[in-house]
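[1] Sharing a sequence plus its predicted fold:
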Amino acid sequence: MSYWDHRRPVRRARSVDEESIARDCVDLLDEGGLQALTIRAAARRLGIAAPSLYTRVDSVSDLADLALDAALGDDADMARAVAEEEVEGLLVAYYRHLVLHPWACQVIAMRPPRGPHCLRLSERLVALLVEGGASDPLETAYALTNLVIGSAVTSAAVASESASPVDPAVAPTYARLHARSRSADPEQTLVAGIAALRNRSPGGEARRAKRLADNDDG
């Protein structure tokens, strides 16, 4: 159960506010990763006693939920993408956001994102997929966001993947292709993956036919 399923009402005018908790937790996570986020650390950052923080949250998982949504809401590029971009641009913006905040992938892996900013992102994605003719837009959205999250998690390893040799005695085809490949661009790889997933998803055949027709008309 996420923080958003059991938000506590503010009973005191001077109680620490949700926005301050969220932003301070984002700072903790950006500085030290998920292991840096504890009730004590967050309380210390806020200048309050740990028991006071428990009047607003049940656990450190609630703090992670708040931080995840606050980081997304504070990202101006994400706000623009949600308002203006089509599927590919929206997903690339989300990938860049996750690379900027690596801890976010860990939080998403533990609990479904249910904060308002996360829900607006999800709403925009599924709405675009519905408009694009996907016969199962929710399943397609899950596949695409899982691709984005996985790409963000592995982005830091791209350079070492290109530099690390492959033993041709064990994997001859892989070794041959690897030796000929140029240094991978993780963002280009993501874009190729998005296109491949969308083309293979229900409705993808119709999209391909439309693109071909549009190209012929041009």
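    Cool, got the structure. Residues are numbered from 1 along each chain as shown.
[2] Please make it C-alpha for all contacts and neighbour counts, starting now.
    Noted.
[3] contacting residues for the residue nearest to Asp136 when sequence neighbours are not counted?
    By the measure of C-alpha to C-alpha, 6 or more residues apart in numbering, the closest residue to Asp136 outside its immediate chain neighbours is Pro202, 6.7 Å from it. For Pro202, the contacting residues are 134-136, by C-alpha atoms under 8 Å, 6 or more residues apart in numbering.
[4] just checking, what packs against whichever strand or helix holds Val148?
    Here Val148, judged by DSSP states H and E, is contained in helix 137-154. Contacts defined by 3 or more C-alpha pairs under 8 Å, 6 or more residues apart in numbering; DSSP states H and E place helix 137-154 against helix 87-100, helix 103-110, helix 116-131, helix 186-200.
[5] Just the buried residues of stretch 35-48, please?
    37-39, 42-43, 46 (16 or more other C-alpha atoms under 10 Å).
[6] which SS class is the residue of the chain most remote from its centre?
    No residue in the chain sits farther from the centre than Ala169, which is 37.8 Å out by C-alpha atoms, centre = their mean. Of the three states, Ala169 takes coil according to DSSP: H, G, I helix; E, B strand; the rest coil.
[7] Included below, for side-by-side comparison, is a second structure:
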Amino acid sequence: MFVYADPVSYWDHRKPVHRTRAVDTDEIGRTAAALLDEGGLRALTVRAVAGRLNVAPASLYSRVSSVDDLFDLGLDHALGADPAMRHAVDTCELTDLMLAYHAHLTRHGWACPVIGMRAPRGPHYLRLSERMIALLDELGAPDPLSAAYTLASFTLGSALTQPMAPSERAAPVDAEIARRYARLHAEHPVDTDAVFRSGLTALTGTALTRDDTDGAGHGGARQGPR
């Protein structure tokens, strides 16, 4: 299982550029995202990125400290390069924004595990977080930050489990162990989009009335916006 070695993100320790021909971080992010789209988490290494950019691996270390930074750059690049997400962040209301984010995470299946490693702090993710919080504040949420945590976590979980939907439909349920589950499972269409929309509607309604500013609710002050 892949784990981050360093909880500090690239955005907290960006290296100054000392060479006029240093590798551009936008190119690094674009290449990292492409490798992740093609081969998942295991495909992203310093050597692989260097090979795509036709530079020596040592050259990348003028801009990044480790492969952890490549995940940060690739994650943020993928969000910023998605035209549907750019449109959603700029113009959409809350429901359509979260639907666009869910679709983005589903298209880039590696993004959810990367976000699960440490909170994203790149500029595109910060704009998404700011938009979510602003919309929730405008809708009158008593605690917009905790509400944003709740909606983001639900969206991440839904996108992460969406690929197993065919298995949920096909795998039989033993009625002797789970009678009600077996009966309902046989009748249910397992429409993942409908399930996500229904959950999003329910959670949004709760978020607009629940006050978690004491830190006892989801997130509190302990985690950053996803």
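    It's in. Quick caveat: nothing in here was measured; it's all calculated off a predicted structure.
[8] How alike are these chains, TM-score-wise?
    TM-score for the superposed chains, counting by TM-score structural alignment, normalised by the length of the first structure: 0.90, backed by 203 aligned residues with a C-alpha RMSD of 1.1 Å.
[9] quick revisit: what about the buried residues of stretch 35-48 of the first structure, which are in helices?
    39, 42-43, 46 (DSSP state H).
[10] These into JSON lines, with extra columns for distance to Asn215 of the first structure?
    What follows is those, written out as JSON lines (distance: C-alpha to C-alpha, whole Å):
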{"residue": "Ile39", "distance to Asn215 of the first structure": "56"}
{"residue": "Ala42", "distance to Asn215 of the first structure": "55"}
{"residue": "Ala43", "distance to Asn215 of the first structure": "58"}
{"residue": "Leu46", "distance to Asn215 of the first structure": "57"}
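[11] Nearest to Asp24 of the first structure among the contacts of Pro202 of the first structure?
    Lowest distance from Asp24 of the first structure to the contacts of Pro202 of the first structure (C-alpha to C-alpha) belongs to Asp136, with 38.5 Å.
[12] and that closest one, what pairs with it in the second structure?
    Aligning on TM-score structural alignment places Asp136 of the first structure opposite Asp143 in the second structure.
[13] what does Ser129 of the second structure align to in the first structure?
    By TM-score structural alignment, Ser129 of the second structure lines up with Ser122.
[14] can you tell me how far that match sits from Gly115 of the first structure?
    Counting by C-alpha to C-alpha, to the nearest Å, the separation of Ser122 of the first structure from Gly115 of the first structure is 11 Å.
[15] How about Arg56 of the first structure?
    Distance from Arg56 of the first structure to Gly115 of the first structure, by C-alpha to C-alpha: 16 Å.
[16] Next: Val87 of the first structure.
    Val87 of the first structure is 21 Å from Gly115 of the first structure, by C-alpha to C-alpha.
[17] what residue of the first structure matches up with Ala152 of the second structure?
    Checking TM-score structural alignment: Ala152 of the second structure goes with Thr145.
[18] who's in contact with the nearest residue to its match once chain neighbours are set aside?
    Beyond its immediate neighbours in the sequence, the residue positioned closest to Thr145 of the first structure (C-alpha to C-alpha, 6+ apart) is Leu91, lying 7.5 Å away. Neighbouring residues of Leu91 of the first structure by C-alpha under 8 Å, 6+ apart: 144-145, 148.
[19] can you list those residues in TSV and add distance to Arg12 of the first structure and neighbour count?
    TSV is the format used below for the contacts of Leu91 of the first structure (distance: C-alpha to C-alpha, whole Å; neighbours: other C-alpha atoms under 10 Å):
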residue	distance to Arg12 of the first structure	neighbour count
Leu144	43	22
Thr145	39	17
Val148	41	24
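[20] In JSON lines, list the residues you listed along with distance to Ile21 of the first structure.
    Output for the contacts of Leu91 of the first structure, formatted as JSON lines (distance: C-alpha to C-alpha, whole Å):
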{"residue": "Leu144", "distance to Ile21 of the first structure": "31"}
{"residue": "Thr145", "distance to Ile21 of the first structure": "27"}
{"residue": "Val148", "distance to Ile21 of the first structure": "27"}
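[21] circling back: Ile194 of the first structure: which of the contacts of Pro202 of the first structure is nearest?
    Ala134 (13.8 Å).
[22] What's the local residue count around the closest residue to Val148 of the first structure other than its chain neighbours?
    Leaving aside its sequence neighbours, Val148 of the first structure sits nearest to Tyr95 (C-alpha to C-alpha, 6+ apart; 5.6 Å). When neighbours are defined as other C-alpha atoms under 10 Å, Tyr95 of the first structure has 25 of them.
[23] One more: Leu98 of the first structure?
    Neighbours around Leu98 of the first structure, by other C-alpha under 10 Å: 20.
[24] Trace it over to the second structure, please.
    In the second structure, Leu98 of the first structure lands on Leu105 (TM-score structural alignment).
[25] With Ser59 of the first structure instead?
    Matched by TM-score structural alignment, Ser59 of the first structure corresponds to Ser66 in the second structure.
[26] With Ala163 of the first structure instead?
    Under the alignment (TM-score structural alignment), Ala163 of the first structure maps onto Ala170 of the second structure.
[27] for that match, what are its contacts?
    Contacts of Ala170 of the second structure by C-alpha under 8 Å, 6+ apart: none found.
[28] so Leu73 of the second structure touches Thr31, yeah?
    No: between Leu73 of the second structure and Thr31 there is no contact under C-alpha atoms under 8 Å: 9.3 Å.
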